[in-house]
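> build the 3D model from these lines:
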Amino acid sequence: MTSPVLRIPHTLVRYTDESRIDTLLQAYDREGLDALVTRLGVNVRVSGGKTILMLAAERDHLLATTSLLCRHADVAAVDDSGKTALHYAAMSGADGVAEVLIDAGAPVDMRDAEGRTPLWYAAARNYPDSAIVDVFLRAGANPRLRDHHGVNANDML
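Below you'll find the model as predicted:
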């Protein structure tokens, strides 16, 4: 009698080591990044549920972000705290990355677990006259959406 074969669905989330991806992003080792994405999938996750796209956005890496989007990375994927790649671009002030993500269909008013939008983070972490805030406002982000503490981006602008 043969034992049944355990089949793992392809829809399960795959995880990898963040330091490995960080090394590839810092050096912009496109071949290495492509090999990793080919082997593990473009939406592979690291601790905290971040995708490679989120890491690239957080590190303001426009080339890697564009490359991942060309490979159909999920712009609406959320990590364990409900943040998207656009939230990470906003937190790091990565206006070029934010524009590319928005052009690829990233939702500008997506709220994280705290009820905060990417514009909220852009306003909170960057100067009000910075380019990142303008990117979100031009894209139609709502500055009046309040987080769970009652604070909105307008309060910080």
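
> every contact and neighbour count from this point should use C-alpha atoms.
Noted.

> using neighbour counts, pick out the buried residues of the helix of greatest length in the chain.
Taking DSSP state H as the criterion, the chain has its longest helix at helix 30-40. Of the residues in helix 30-40, Gly32, Leu33, Asp34, Leu36, Val37 count as buried by neighbour count, 16 or more other C-alpha atoms under 10 Å.

> OK, contacts around Asp112?
Ser81, Gly82, Lys83, Thr84 (C-alpha atoms under 8 Å, 6 or more residues apart in numbering).

> separation between it and His72?
22 Å (C-alpha to C-alpha, to the nearest Å).

> thinking again about what came up before, tell me which helix or strand comes right after the longest helix of the chain.
helix 52-58 (DSSP states H and E).

> other SSEs contacting that following helix?
helix 18-26, helix 62-70, helix 85-92 (3 or more C-alpha pairs under 8 Å, 6 or more residues apart in numbering; DSSP states H and E).

> compare with the first, here's sequence two:
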Amino acid sequence: MKKTKKTYKLHEAILHKDIDMVLSCISNGADVNEKDDNSYAPLHYAAQNNLFEIAKILLDAGAEVDPKDSHGNTPLSEAVFNFRDDSSMITLLLNHGANKFEENNYGISPYSLAESIATTSVFTLLK
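From the prediction side, this is the model:
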């Protein structure tokens, strides 16, 4: 799969938390589902960094809610692993149909990850 400059710009805009650039990339045709060299879709980065507004923009633009990286992790897995007191990202992904039981290449799902490392509040969200 050929990577486009527009897509790398989208990934970069997300990593820089630049909402205006994210919107510009999308309006100029960046693929909201294309993975970078790390096999991360844009939504992985938004979830990993708890960038709620950017994740919402991506989902509203047609981003798949459960893309997998090279290890089989989904954005919901990233959100659970990187949870820091704000459950809005997890709630957003679940409300868009994220599969809490989708296992990665090692048999770990967001649900089982929450059971082992997350706070009670995260585990409660996933029940």
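
> ok, back up a step: which one of the buried residues of helix 30-40 of the first structure is nearest to Val135 of the first structure?
Relative to Val135 of the first structure, the closest of the buried residues of helix 30-40 of the first structure is Leu33; by C-alpha to C-alpha it sits at 27.8 Å.

> wait, the closest one sits on Gln26?
No - between Leu33 of the first structure and Gln26 there is no contact under C-alpha atoms under 8 Å: 10.9 Å.

> give the aligned equivalent of Tyr106 of the second structure in the first structure.
Aligning on TM-score structural alignment places Tyr106 of the second structure opposite His149 in the first structure.

> next one: Lys9 of the second structure
Aligned partner of Lys9 of the second structure by TM-score structural alignment: Ile52.

> what is the burial count for its match?
27 (other C-alpha atoms under 10 Å).

> could you do Ser116 of the second structure as well?
10.

> do the same with Ala106 of the first structure
Ala106 of the first structure - counted by other C-alpha under 10 Å - has 19 other residues nearby.

> one more: Leu101 of the first structure?
24.

> so the host helix or strand of it matches what in the second structure?
Assigned by DSSP H and E, Leu101 of the first structure belongs to helix 95-103. Helix 95-103 of the first structure corresponds to residues 52-60 of the second structure when matched by TM-score structural alignment.

> swap in stretch 31-38 of the first structure?
Taking TM-score structural alignment, stretch 31-38 of the first structure hits no residues over in the second structure.

> what does that stretch contact?
Looking at what lies outside stretch 31-38 of the first structure - C-alpha under 8 Å, 6+ apart - the contacts are Ile21, Leu24, Leu25, Asn43, Val44.

> alright, calling it a day.
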